[in-house]
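Student: fold the following.
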Amino acid sequence: MQTYDPVEIARALIRCPSVTPADEGALDVLQKALTALGFRCTRLPFEDIDNLYAEIGEGAPHFCFAGHTDVVPPGDADEWTSPPFDAAVKDGKLWGRGASDMKGAIAAFAAAAASALSAGKVKGKLSFLITGDEEAKGVNGTVKMLQWLRDEGVTIDHCLVGEPSNPDAMGDMIKVGRRGSINCWLTVTGKQGHVAYPHRARNPIPALLRKLLHLSETPLDEGYERFQPSSLQVTDIHIGNPAHNVIPGKASARFNIRFNPNWTGETIQDWLKDQLDPIAKEIGATYKLDCVVSGEAFLTTDMKFLELLSECIEEKTGRKPEYSTSGGTSDARFIKDYAPVAEFGLVGATMHQVDEHVDVADVTLLAEIYEAIIERYFETFGK
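Tutor: Just a heads-up that it's a prediction; the model follows:
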């Protein structure tokens, strides 16, 4: 059975400038490697996004690795020590956009799968769920792939996402949940008028500021198991008034709430309305609130699965990883509706930055950790 060098696979992936929604051959690189191992590969294009599902083996248990080949833009390439898509290896590090987030992890799992298959350790089904739409809207990738799997009658028993979960060193952290996220746009409507005759107008700006101050200073909760308190952060105030002598007719603001499992997107919106309605009535201001939930909060509680991951990681790194829910959102927010899910990958200190890089030794170490996890998984959950 074929074996792979995870660093060389990672370099081949990084050389594909797959800034969302472009693929630029990244999925072809992975598909070629997996096909050579005997994986059954299916490309799943949805609108402008291409995705890949690959599986090997039959029956249960079904262990899935999920990830994304799309990357964020590199910014000014002249600011990089090495060109962002050259995949240079120097000073013991692998440089390039996607090295950390998360082409290095995809390569590591492919190499781990090759070794586990060669050793006959896959006693069930092993799969890859790889999207090209994680760094952007997230609507034509994992969400639709999971729906396709359900329609095909494919059940995932457990899933590991290869996001760069470690803050500083390999073995630091496993992500066992994520906060939910809701983006809101608040618009207050007044009455336009001349600044010299304010009694003939109704200025919406003080009303908007009063509402924002109230929302910002009112705690949502005191936290939740393994979660920090929910947080509302104002991200933009927009008036769009080009004249100095005109009271505007509308004033708007945008804010984001990262919330823990005390809430759902729906109950957050109910809370916002309960906070805003009394103020609007008191000051006679008309407002409109538009909200989009980009992900619900979740916490994985399958301790048998989490302890398996933790034990394998500690054996290979000497560190007992922290169970954490910190950070932003990931595609785990969709997968949690289908299977218990956790996240473990490379060190994320430079993800999305100029000169993104990872230690070459860490890529190799991650492949070893993943191979141990695959072996232990089928020993633990196999029939």
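
Student: can we go C-alpha only for contacts and neighbour counts from here?
Tutor: Noted.

Student: name the residues of stretch 166-176 that come out as buried.
Tutor: 166, 170-176 (16 or more other CA atoms under 10 Å).

Student: then stretch 224-239?
Tutor: By neighbour count, with 16+ other CA under 10 Å as the criterion, the buried positions of stretch 224-239 are 227-232, 234, 237.

Student: sorry, back to before: let's see which of the buried residues of stretch 166-176 end up in strands.
Tutor: Using DSSP state E, the members of the buried residues of stretch 166-176 that fall in strands are 173-175.

Student: for the chain, longest helix please?
Tutor: helix 360-381 (DSSP state H).

Student: how about residues contacting that helix?
Tutor: 5-7, 61, 63, 89, 92-94, 104-105, 107-109, 111-113, 115-116, 121-124, 170, 308-309, 312-313, 316, 345-346 (CA atoms under 8 Å, 6 or more residues apart in numbering).

Student: all strands of the stretch 101-250 of the chain, in order?
Tutor: Across the stretch 101-250 of the chain, reading from the start of the chain, the strands by DSSP state E, counting those that start in this stretch fall at 125-131, 158-161, 173-175, 177-178, 180-189, 193-194, 231-238, 246-247, 250-259.

Student: this one next, for a side-by-side:
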Amino acid sequence: MHVADLTRELVSIPSHEDEAAAGDYIEEWLREHTDSAVFRDEHGNVFARKGPGVDSAGDSVARDGAGGASLALAGHHDVVPPDESQVDDDGAYRVEQRDGRLYGRGAADMKGAVAAAMLSFRDATDLDCELVFVSFVAEESGCLGSTAAIDDGFAPDYAVVGEGSTGYSAEGVTDVAVAHKGRRGSTIEATGTAAHASEVESGENAIYRASDAVDVVRDLSFPSTTVMGHEVRGSVAVTEIDGGSAWNVIPESCAVTVDERTVPGERASIERVEAIDGVEWTVDQDLPPMACEDEAFADLVLDAATATQDGAPEHVVKPHATDAGNLAGAGTDCVVVGPAQPGEAHTADESVSIDVLERCVAIYRDVASEVAR
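Tutor: Now for the predicted structure:
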């Protein structure tokens, strides 16, 4: 089966509200086309294992990492809601092929990479490591599937996560991301005392307190670090504000949303806002950053990427959070290698290059054959 055909099959299956049908397809394909232990956990994540020390019992696939080095080829099969133009009358996702590309919701993010990983997992032979294929659920909802799998004990030694890494160093070149930023979303809640606006001194203005907190955030230094010689610089920004109830009432509450792009080992000191009377700070979402700590593994993957293309791939830094952040937090050395280029995902004309999908099949397969040799 060609990677374009498998991608087309996966992309056509709706998976923005319920990933079960896509998970069913992946699980059934793995059972039919691979000689491996296939497992679907209670969260909907799909796993397959093969290699030294792997038996046919699927009940330990997501839990047992013993028996030498283990490498995961990881992705996710959920997608963001499609544009109307990407859905057929029968509810299936529309998939079109033209000019060497596949168009459709999830083609770039990231069913194309999942298809490439499925094929390379099938074709990998003479393994010196335990090879794991995994497709997570609920990545677009905050990497919930990988969080659940890790909580259940899933922690391979190494992982190649198939999120986009193409076009960072040069157009069309599939690079190797050795780090990416995380995201910490939080809310600053300011409370005061309501009063009639004609009697300002009778109240405590929550918007003023929130404004003082915004000034604190504005003056914070952005977090920054270095990974394998590459600077990873985060950011902090106030993105929303909501307060007040009427034009003639001193506001008793005001909420401010803060978006922080985190970096490995560093965080902005947003908690300083709590030194202001009536101000509390709450973290709503914390998607961790990723940094590969095994330079030899990163170089091995870079060598595999170099061998598959005419361009000169590089180690790069990716700006977006992925499941690799959760895996890195569990002790897995990760890199991100995938076909999508910046700007291809989450759009009405989302697409992926078939040539680059074929390239990723070769990269994943070659990495699997070299790990632990």
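
Student: what's the TM-score here?
Tutor: These two chains, once laid on top of each other, score a TM-score of 0.86 by TM-score structural alignment, normalised by the length of structure 2; 350 aligned residues with a CA RMSD of 2.3 Å.

Student: export the buried residues of stretch 166-176 of structure 1 as CSV, with columns for distance to residue 363 of structure 1.
Tutor: What follows is those, written out as CSV (distance: CA to CA, whole Å):
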residue, distance to residue 363 of structure 1
166, 13
170, 10
171, 13
172, 15
173, 16
174, 17
175, 19
176, 22
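
Student: which pair in those has the greatest spatial separation?
Tutor: When those are compared pair by pair using CA to CA, the farthest-apart members prove to be 170 and 176, with a separation of 16.2 Å.

Student: hang on, the earlier thing: so which of the strands of the stretch 101-250 of structure 1 is the most packed in?
Tutor: Ranked by average neighbour count under the criterion mean count of other CA atoms under 10 Å, these are headed by strand 177-178 at a mean of 28.

Student: measure the mean distance from that strand to structure 2 post-superposition.
Tutor: For strand 177-178 of structure 1, the mean distance to aligned residues of structure 2 following superposition is 2.1 Å (mean CA distance after the TM-score superposition for structure 1).

Student: which part of structure 2 lines up with that strand?
Tutor: Counting by TM-score structural alignment, strand 177-178 of structure 1 lines up with residues 179-180 of structure 2.

Student: that stretch: how far from the chain's middle?
Tutor: Centroid displacement of stretch 179-180 of structure 2 relative to its chain, using CA atoms, centre = their mean, to the nearest Å, is 11 Å.

Student: give me the contacts around that stretch.
Tutor: Contacts to stretch 179-180 of structure 2, defined as CA under 8 Å, 6+ apart, come from residues 227, 232, 263, 289-292, 316-322, 325, 335.

Student: how many neighbours does the nearest residue in space to residue 179 of structure 2 that is not next to it in sequence have?
Tutor: Nearest residue to residue 179 of structure 2, sequence neighbours excluded (CA to CA, 6 or more residues apart in numbering): residue 291, at 4.3 Å. Counted with other CA atoms under 10 Å, residues neighbouring residue 291 of structure 2 total 26.

Student: map residue 291 of structure 2 across to structure 1 for me.
Tutor: Counting by TM-score structural alignment, residue 291 of structure 2 lines up with residue 299 in structure 1.

Student: isn't that match right up against residue 176?
Tutor: Yes - between residue 299 of structure 1 and residue 176 a contact is recorded at 6.0 Å, counting by CA atoms under 8 Å.

Student: who touches both of these two?
Tutor: residue 325.

Student: quick one: the strands in the stretch 251-383 of structure 1?
Tutor: Secondary structure of the stretch 251-383 of structure 1, counting by DSSP E, counting those that start in this stretch: strands at 286-295, 298-299, 322-324, 341-343, 357-359.

Student: what residue in structure 1 is paired with residue 114 of structure 2?
Tutor: Matched to structure 1 by TM-score structural alignment, residue 114 of structure 2 sits across from residue 106.

Student: ok now do that match, which residues does it touch?
Tutor: Applying CA under 8 Å, 6+ apart, one finds that residue 106 of structure 1 lies in contact with 10, 67-68, 162.

Student: so the residue most central in space within structure 1 versus residue 189 of structure 1, what's the distance?
Tutor: Compute the mean C-alpha point of structure 1, and by CA atoms, centre = their mean the closest residue is residue 330, 1.7 Å away. When CA to CA, to the nearest Å is the yardstick, residue 330 of structure 1 and residue 189 of structure 1 sit 36 Å from each other.

Student: go on, residue 177 of structure 1?
Tutor: In terms of CA to CA, residue 177 of structure 1 sits 39 Å off from residue 189 of structure 1.

Student: that'll do, ta.
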